[in-house]
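[1] below is the sequence, then the predicted model.
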Amino acid sequence: MGFHTYDVERADALEDPDRFRYCSAEELLAALAVPGDAVVADLGSGTGFYTDVVAPHVGTCYAVDVQPEMHDLYREKGVPETVETVTAGVEDLPFGDGALDAALSTMTYHEYAGEAALSELARVVRPGGRVVTVDWSRHGPGEAGPPRDERFVVGDAATAFGDAGFVVERAESRRETFLCVARR
C-alpha cells in the first residue's frame, strides 16, 4: 500500500451516503459497464459502501481490503450473497491470470498506486476488462480525504495505467476527485 490505510476507528464515516457526491452509484455502474454475470473486485473495499452498489449487478464481487478489521465491520453490517471478502494488498491479489472482468477503486488509489499494484491489475483483469478508479485529486481543495501531498492528478494516474499496459478510455478531473477508466 501507499502512504497509509484508512483508520479503522473512523470506519463509520465510510458509510456516509454523502460519499455519493464524489461518485454516484449510477456513474460507477455506468463506468464499469459489465454484464450481470461479471466477476469484479472492489479494491480497498473498506466496509463495503461501494461494494454494496456493485454487488446486485454482477455475478461475484470480491471485497478486497488489506485490513481484516474492515471485513469484520462489513460482516457486522451484512455482506450480500454475491460478495466474497478477500484480505490482500493490490500488489499481491489472490486471483488467477485474467480472472476478473473488472475492478474498481473508490478513494483508495492513493493507498496502493505504484508499478507493482498496476502490474498485478494487468495480470488479473482479463483482456478487454476495465479498471475504474475514482480518487482524491491533488488539485482539489483538500477539504476531505488524505493530505494533498498523498494524492495524484488524473494525468499521473492515466500515465501509470498506460505504462502498465492499459488503454485509458476516460480521464476526468473534478473539484475534489478524478475519474480514470482504463481498459486492459
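    Sure, I can see it.
[2] rest of the way, CA atoms for contacts and neighbours
    OK.
[3] which residue is nearest the middle of the protein?
    Among the residues of the chain, the one closest to the centroid is S105, at 0.9 Å (C-alpha atoms, centre = their mean).
[4] dropping in the other structure now:
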Amino acid sequence: MGFHTFDPARADQLEDPSRYEYVSVDELLALFDARPDDVVADLGSGTGFYTDHVAAAVETVYALDVQAEMHELYREKGMPENVVPVTGGVESMPIADSLDAVVSTMTFHEFATPEAMEAVADSLAPEGRVGFADWTADGTGSSGPPLSERYSAAEAVEMCEAVGIEVTRAEDRRETFVLEGRI
C-alpha cells in the first residue's frame, strides 16, 4: 500500500459536509457504540471534522494525528475542551490512558500496518471497541485516495483478527467499508 498524509494546505476540504454522504455521524457513533463516559482515540483526526461529533458523545477524545499542523488548524477552528490533541503515529500510540474505544474515519489506509494494528489492540481496555470507516479497495476510486492505497473490508478484518480484535460487523459499500469490533 502507498501511505500518505493529507496535505494541510488542502485542509479546508476536510470540512466539507458532503463527507457525510460516505459516513454519517450516527453511523460513526454506532460503529463503536459511543458512551458518555468513554475515553476514545480518533486516529487521523485531521481538523476534527468527525472528532467534534465524537467529542459531543463521549467524555474524552484523544485526537491523534501525525501532523502537528492539523492540530493547529483544529485549534483555530475551535477544539472542544474534552479533546486532547496528540501528535504521533498509530504504531507508537502515544496515549497513556487505556481506551474504551478507537475510531478512525477515512484514515485506515494511512496507518494500517501490523505494528499499528498491534498498537490499537494493546491500547484498548478489556471489552474495548473499534469502529473503522474508510475508502474501500472494492470501490470505483472516483473519490478518495487511489484504489492501490485502499483496503477492502475483508483485508481490514484480517488485520484486526490477527491482533485479537473480534470483528462483529464488516461490509464493503459503494465507495467505503465499515468495520466494528471489540477485544
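    Now that the structure is in, tell me what you want to look at. All values reported here derive from a predicted model rather than from experimental measurement.
[5] touching, the residue nearest to the centre of structure 1 and V40? I think so.
    No - with contact defined as C-alpha atoms under 8 Å, S105 of structure 1 and V40 do not form a contacting pair (10.9 Å).
[6] so E69 of structure 2 touches P8, yeah?
    Yes - the pair E69 of structure 2 and P8 qualifies as a contact (C-alpha under 8 Å) at a distance of 6.8 Å.
[7] how about the contacts made by the closest residue to H4 of structure 1 other than its chain neighbours?
    Closest residue to H4 of structure 1 apart from its sequence neighbours, by C-alpha to C-alpha, 6 or more residues apart in numbering: E111 at 6.1 Å. By C-alpha atoms under 8 Å, 6 or more residues apart in numbering, the residues touching E111 of structure 1 are 1-5.
[8] now whichever helix or strand E111 of structure 1 is part of: which residue numbers in structure 2?
    Taking DSSP states H and E as the criterion, E111 of structure 1 maps to helix 109-112. Alignment note (TM-score structural alignment): helix 109-112 of structure 1 is matched to residues 108-111 of structure 2.
[9] give me the distance from that stretch to the chain's centre.
    Relative to its parent chain, stretch 108-111 of structure 2 has a centroid offset of 8 Å by C-alpha atoms, centre = their mean, to the nearest Å.
[10] ok, average deviation of it from structure 1?
    Superposing on structure 1 and averaging over aligned pairs (mean C-alpha distance after the TM-score superposition for structure 1), stretch 108-111 of structure 2 comes out at 0.5 Å.
[11] give the buried residues for the lengthiest strand in structure 2.
    Across structure 2, the longest stretch assigned as strand under DSSP state E is strand 124-135. By 16 or more other C-alpha atoms under 10 Å, the buried positions in strand 124-135 of structure 2 come out as 124-125, 128-135.
[12] repeat for stretch 74-92 of structure 2
    Taking 16+ other C-alpha under 10 Å as the criterion, stretch 74-92 of structure 2 shows 74, 79-80, 83-91 as buried.
[13] how about residues contacting that stretch?
    Under C-alpha under 8 Å, 6+ apart, the answer for stretch 74-92 of structure 2 is 43, 46-48, 52, 55, 59-68, 71, 94-95, 111, 113, 115-120.
[14] quick one, which of these are buried?
    43, 46-48, 52, 55, 59-68, 71, 95, 111, 116-120.
[15] narrow the residues you listed to those in helices?
    Those of those mapping onto helices are 52, 55, 68, 71, 111, 116-120, per DSSP state H.
[16] could you save these as CSV and add columns showing distance to E175 of structure 2?
    Converted to CSV, those look like this (distance: C-alpha to C-alpha, whole Å):
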residue, distance to E175 of structure 2
D52, 23
A55, 26
A68, 29
H71, 27
F111, 19
A116, 24
M117, 23
E118, 26
A119, 27
V120, 24
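[17] ok, so of those residues, who is nearest V23 of structure 2?
    When those are compared for distance to V23 of structure 2 (C-alpha to C-alpha), D52 wins out at 14.3 Å.
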